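1. after the sequence you'll find the predicted model.
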Amino acid sequence: MVAPAVASGPVADTPPARRRFVSGLLLRVVLAAAGGALVYLSFPPRTAWWLAPVGFAVLGVLLHGRRLRAGFGLGLVWGLGFTVPLLRWTGEFVGLVAWLPLALLVAVLIAVGTAVVALVSRLPGAPLWMALVWVADEALRSVFPFGGFPWGRIAFGQPEGWYLPLASVGGAPLVGFAVALTGFGLAHLGRSRRVAVPAVLVPVVAGLAVTPLVGTAPTAGTVVVAAVQGNVPRAGLDFNAQRRAVLDNHVARTLQLAEDVRQGRVPRPDLVIWPENASDIDPFRNADAAAQIQRAVEAVDAPVAVGAVLVDEGDNLPRNSVVLFEPGEGATDTYTKRQLQPFGETMPYRSFFRLFSEDVERAGNFQPGTDPEGFAMSRAKVAIDTCYEVAFDGVVRDSVRAGSNLIAIPTNNATFGRTEMTYQQLAMSRVRAVEHGRAVVVSATSGVSAIVLPDGSVARRTGMFTADALVAEVPLRGEATLATRLGAWPEWVMTALGLSAAAFSLAGTRRRSRPTPGAGVGEEETDGGPAGAA
């Protein structure tokens, strides 16, 4: 008599168990995407900054106790829910070929971090270690690949709210840590309130406690600043095809500003900031362009920082620069952008990427500058951080440490139309204002231009694709914040602690996975079967 066949696979391989596994997996994927979307919704132009901890809470619940591969997979979905809508502006005029690969790349780097977050989620005090690993992952994304892409760091979605004052103590990394710690603490409430409650409350209390450190007093006097937004003939990749029209727009709006001063409608500015690319005609090579700029400078009777494209006589290659023009003197100083935008101002692996799109030929061959020194303009020492540079901690910090008491962000956002990009960039400027205790003047070709006070509040702002000029009196502050003095140390320390926790957890996992001497054949540690792997 033949014995009936006995199923040898695990119980989870039976059809009902498999269906439960698939439905559970689908639910986790949907929740992961929703969690990432919540973090996206916390970013400007919305003011729902409090959604970011909720998005991290969802991530924390999903990752707790998971394996590395599950942490990677769920983190990838969470990352896509965040980066795909956040970075839609990158494809405004070039389509999916730029947008989706970039969003996927950033999401993959997030997933690398969430895999490690899952690894440390079993440690005592898990929310702390999970948040520290998140800081380490953001540090990685700030330097890799192609010089890094810090866009989407959690701090840049917090230009207001409870956590912003922490920027004055530990910069953007500390703000991101606080948001992540709160979220992971919320996720832990159902497991250990003794651990979860401090994780939730300490970052909030700390943010409120350091609010008095956010100084706004004019320790070095005050200055009247003006940001000129001349507008462009049209949006898009060829916005500056009419280079002379862009220059003429900024000359005309500055002449109007001078007339407004004469009529007493606005106070006389002590200094004026024009945007990046306000003159893509090299004023050192084109006497007529230089004459038109100087005409505006003389009319407003104040030094003007002019965003210009210069061509070096030695190598005949372009520089994205800012030129200081002064009344009665002409051009007296220059600053050259140090952190260039890959796939825009430069094109890494041009021949390879040309296989996917001919748009790579639109990318420039700009040469970077090296000097962080800004301009002396009237009573102010102005740090210049052009457009993309505002996203990089070290670039802004170096320009502030060069002795500045005011920050200028000349930028050109016309390439991205009416997308959220300009609002996301303005949020970075607001965080930098608090981080370094400086007023910030944002001057954009097509908007949004703004004047930001040292506490991150916006004193003046323009609309988009309109010609305008903002004038306001702002405090000059020579004192260095704790964040400015500490520099990158808070990020380095938090990254080291996070990686140490990961190494400790990995070593413990390997010890537990070793066979016990004398154990029966086939006895091995599992992590919840197939469900544990997802």
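-> Thanks, I have it. Numbering: from 1, shown residues only.

2. going forward, measure contacts and count neighbours with C-alpha atoms only.
-> OK.

3. who touches the residue nearest to F356 when sequence neighbours are not counted in this structure?
-> In space, and not counting its chain neighbours, F356 is closest to V97: 7.8 Å by CA to CA, 6 or more residues apart in numbering. For V97, the contact set (CA atoms under 8 Å, 6 or more residues apart in numbering) comprises 91, 356-357.

4. buried set for the helix or strand where V97 lies?
-> Element membership for V97, per DSSP states H and E: helix 96-120. For helix 96-120, the neighbour count (16 or more other CA atoms under 10 Å) marks 98-100, 102-120 as buried.

5. stretch 236-256 too?
-> Those would be 236-237, 240, 243, 245-256, for stretch 236-256 by 16+ other CA under 10 Å.

6. again with stretch 320-337
-> Buried, per 16+ other CA under 10 Å, within stretch 320-337: 320-327, 330-331, 334-337.

7. looking at these, which is nearest L76?
-> K337 (33.3 Å; CA to CA).

8. surely P275 is in contact with S443?
-> Yes. If you go by CA atoms under 8 Å, P275 and S443 touch, sitting 4.8 Å apart.

9. shared neighbours of the two, anything?
-> By CA under 8 Å, 6+ apart, the residues touching both P275 and S443 are 228-229, 409-411.

10. the residue minimising distance to the centre of the chain: what secondary structure?
-> The geometric centre of the chain, computed from its C-alpha atoms, lies nearest to W151 (CA atoms, centre = their mean), at 3.3 Å. Assigned by DSSP: H, G, I helix; E, B strand; the rest coil, the conformation of W151 is coil.

11. list the residues that contact the closest residue in space to it that isn't next to it in sequence.
-> The shortest distance from W151 to any non-neighbouring residue, by CA to CA, 6+ apart, is to A391 (6.5 Å). By CA under 8 Å, 6+ apart, A391 lies in contact with 150-151, 425, 428.

12. now Y40
-> Y40 neighbours (CA under 8 Å, 6+ apart): 52, 81-83, 85-86.

13. returning to what we had before: tabulate the contacts of V97 (CSV), appending distance to A531.
-> What follows is these, written out as CSV (distance: CA to CA, whole Å):
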residue, distance to A531
G91, 37
F356, 39
S357, 41
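
14. okay, now the one to match up with it:
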Amino acid sequence: MAALPFPLCPSVSRRVLAGRRWFAGDHYAVSVLVARILLAVAGGLLLTAAFEPIAVAYLVPVGVAAFALATRDLPFWRAGLVGLVFGVAFYFTHIDWMRESIGPDAWVALSSIEALFYGLVGLAVPLVRRLPAWPVWLAAVWTAADGLRSGWPFSGMPWGRLAFAVVDTPVAPALAYIGMTGMSFLLAVVGFSLAAGVETWLPRAGAPVRRTRQLAFGGAVAIVALLVIPAVAPYETDMTGSAVVAAVQGNLPGPANDILYDHRGVTRNHVEATIGLADSGVRPDFVLWPENSTAVDPFRDGEVNDGIREAVTAIGVPVVVGGLVDDGQDHVLNQGIVWDPVAGPGDRYTKQHPVAYGEYIPFRRYWDPNFGALRAIGRDMKSGTRTEPLRVAGIEVADAICFDVAYDDVMREQVRAGAELLTVQTSNASFIFTTQIDQQFAITRLRAIESGRWLVVAATNGITGVIAPDGTVVASADPRTTAVLVEQVGLSSELTPATRLGVWPARLFTGLSLLGLVLGGIAYRRQRDDAGSARATDDVSEPEATPAPNEAPVG
């Protein structure tokens, strides 16, 4: 430090020096924060690239590791800020399809809410980082946050769970053993372990560096090896029978992304495609129509009702119709209805997870918006509660409608109740020009692997397909075309280990995360108290300045 041009008394000198140290330290902290924010943005974008349409799944642990490195050694609120930035970079790009299909206002609102959960994980970092084996504790917090945002607020949004990126990778077969929640947790552990290993090359790495590096990288390699084992010896459920199923993709007249442009034309397309199948002489065990194959109540609308009866009579087997059924003046039900050629409409499944501000308005009694796309939601869609499979042509069928497939409880509970086959009825017309249809189809394939069941998807104009229990796409229809897929599928009543585990993995990781936060909070508070005591001791023991000769008292 250069000499001052004028003398100062010792107390003033100490204040000047302290001010310079404070300024230099604050400038350094700002620089570190900016660097961490840039790293968080990069990590969020890398995680986005792990999913469709880029689908480089190997980037999942890299993106997660970037999150850990970006929040490393930051104070409580700054770690939360960096975590939030990571969430913004990831979620705004991951569901960019909503901006193009539903609207920028809904995209910004939903992405902002979901990004907040990554900010909450960031707030947890300074706590759980103080625990031994912190990658495990932080992975539990990440997994618990994923579970929370998947069901809350309102119906939640499961998109972006780490497990949803693993289709077509060697670790995908492990889903039959550990399920989506277990897969997400282990992928997070791998990512955070990589971060722990990388940190050993960074300043203030701590000791012993070599042992930490070996444990971190060794742990990551061991987990990946365990995840890959099922690819060599996959869990295969025994098939107890087979059935022939037809999935109808009727296509949309007019604009391909507007189901309401000519909803009667949509129904007519599915009727004619089914009659065409009957004319070909093919007799499947049952026929699957998509969600919104009737966009009005098929019990009240005479033209639609007549069309369904015409198709069912022609094919001579049950048709699972996707219809919107009135439930009073203020509510509607999104249902899969088993329509028998003899008995008529019978068993029904009601969509369990309607989309907030897409299919219903939360708190409508207090706030009833009448602008933009929200104006079209004149009635609220009620949630279904059915956990029993549908009985279709003597087959126990687990049904899901559109976004239902992304929620763990829908198909799992029906399979546990005896479902032998999975079906998904979906209307992705609003998203047909976006990557949403690819992301949802990937999730659908993973559900087949997790449950060890064949799965049949019927979409209004894409993606319709038949999926084997190992996730292989046996048949699929080109989007925006009229097509009928007829395939023989296997039936099974055996439960995979993942299905047997049920909700317990989610409960386990939620409990671990809460325990980690408590233990980390205690360690965090103790460290702060110790630091405060050390500073107080330093202040008390500071020696008094010795007076200069010219300041000595005169005797």
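-> Ah, there it is. Note that the coordinates shown come from a computational prediction; the quantities given were computed from them, not determined experimentally.

15. so what corresponds to the residue nearest to W151 of structure 1 in structure 2?
-> Alignment note: A391 of structure 1 maps to A406 in structure 2; criterion TM-score structural alignment.

16. how far away is that match from G160 of structure 2?
-> 10 Å (CA to CA, to the nearest Å).

17. same check, this time on S11 of structure 2
-> On the measure of CA to CA, S11 of structure 2 and G160 of structure 2 end up 57 Å apart.

18. give me the more crowded residue out of those two.
-> Taking neighbours as other CA atoms under 10 Å, S11 of structure 2 and G160 compare with G160 leading, 20 against 9.

19. give me the contacts around stretch 113-130 of structure 2.
-> Contact partners of stretch 113-130 of structure 2, identified using CA under 8 Å, 6+ apart, comprise 71-77, 79-88, 90-91, 134-135, 137-138, 141-142, 145-146, 149, 157, 516-517, 519-521, 523-524.

20. taking these one by one, which sit in helices?
-> Judged by DSSP state H, helices contain the following of the contacts of stretch 113-130 of structure 2: 76-77, 79-88, 90-91, 134-135, 137-138, 141-142, 145-146, 149, 516-517, 519-521, 523-524.

21. can you map out the strands along the stretch 301-450 of structure 2?
-> 319-327, 331-340, 344-350, 380-381, 390-392, 395-401, 421-426 (DSSP state E, counting those that start in this stretch).

22. still on that earlier bit, counterpart of the residue nearest to the centre of structure 1 in structure 2?
-> In structure 2, W151 of structure 1 lands on W159 (TM-score structural alignment).

23. again, but for A98 of structure 1
-> That one, A98 of structure 1, aligns with A106 by TM-score structural alignment.

24. its match contacts W97, correct?
-> No. Judged on CA under 8 Å, A106 of structure 2 makes no contact with W97 at a distance of 11.0 Å.

25. still on that earlier bit, quick one, which of the strands of the stretch 301-450 of structure 2 is nearest to P230 of structure 2?
-> Of all those, strand 421-426 comes closest under CA to CA, at 22.2 Å.

26. where does the closest one end up in structure 1?
-> The aligned range for strand 421-426 of structure 2 is 406-411, by TM-score structural alignment.

27. mean deviation, the matching stretch versus structure 2?
-> On superposition with structure 2, the mean distance recorded for stretch 406-411 of structure 1 (mean CA distance after the TM-score superposition for structure 1) is 0.6 Å.

28. name the surrounding residues that touch that stretch.
-> 273-277, 307, 380-388, 390, 400, 429, 438-445, 476-477.

29. and if you look at stretch 17-31 of structure 1?
-> Contacts of stretch 17-31 of structure 1 (CA under 8 Å, 6+ apart): 11-12, 58, 62, 74, 77, 530-531, 534.

30. of the residues you listed, which belong to strands?
-> Among those, no residue falls in strands (DSSP state E).

31. show me just the buried residues among the residues you listed.
-> 58, 62, 74, 77, 531, 534.

32. of these, closest to G185 of structure 1?
-> For those, the nearest to G185 of structure 1 is V58 (10.8 Å; CA to CA).

33. counterpart of the closest one in structure 2?
-> So, by TM-score structural alignment, V58 of structure 1 is matched to A66.

34. from L406 of structure 1, how far off is L486 of structure 1?
-> 19 Å.

35. for T419 of structure 1, same thing?
-> T419 of structure 1 is 28 Å from L406 of structure 1, by CA to CA.

36. same drill for those two, tell me which one is more crowded.
-> L406 (27 against 18).

37. who are the contact partners of the corresponding residue of structure 2 for D359 of structure 1?
-> Using TM-score structural alignment, the equivalent of D359 of structure 1 in structure 2 is A373. Residues in contact with A373 of structure 2 (CA under 8 Å, 6+ apart) are 102-103.

38. got it, and F465 of structure 1?
-> Contacts of F465 of structure 1 (CA under 8 Å, 6+ apart): 231-232, 446-447.

39. again with A376 of structure 1
-> A376 of structure 1 touches V382, counting by CA under 8 Å, 6+ apart.

40. which one in structure 2 is aligned with it?
-> Counting by TM-score structural alignment, the partner of A376 of structure 1 is R391.

41. next: S446 of structure 1.
-> Match for S446 of structure 1 (TM-score structural alignment): N461.
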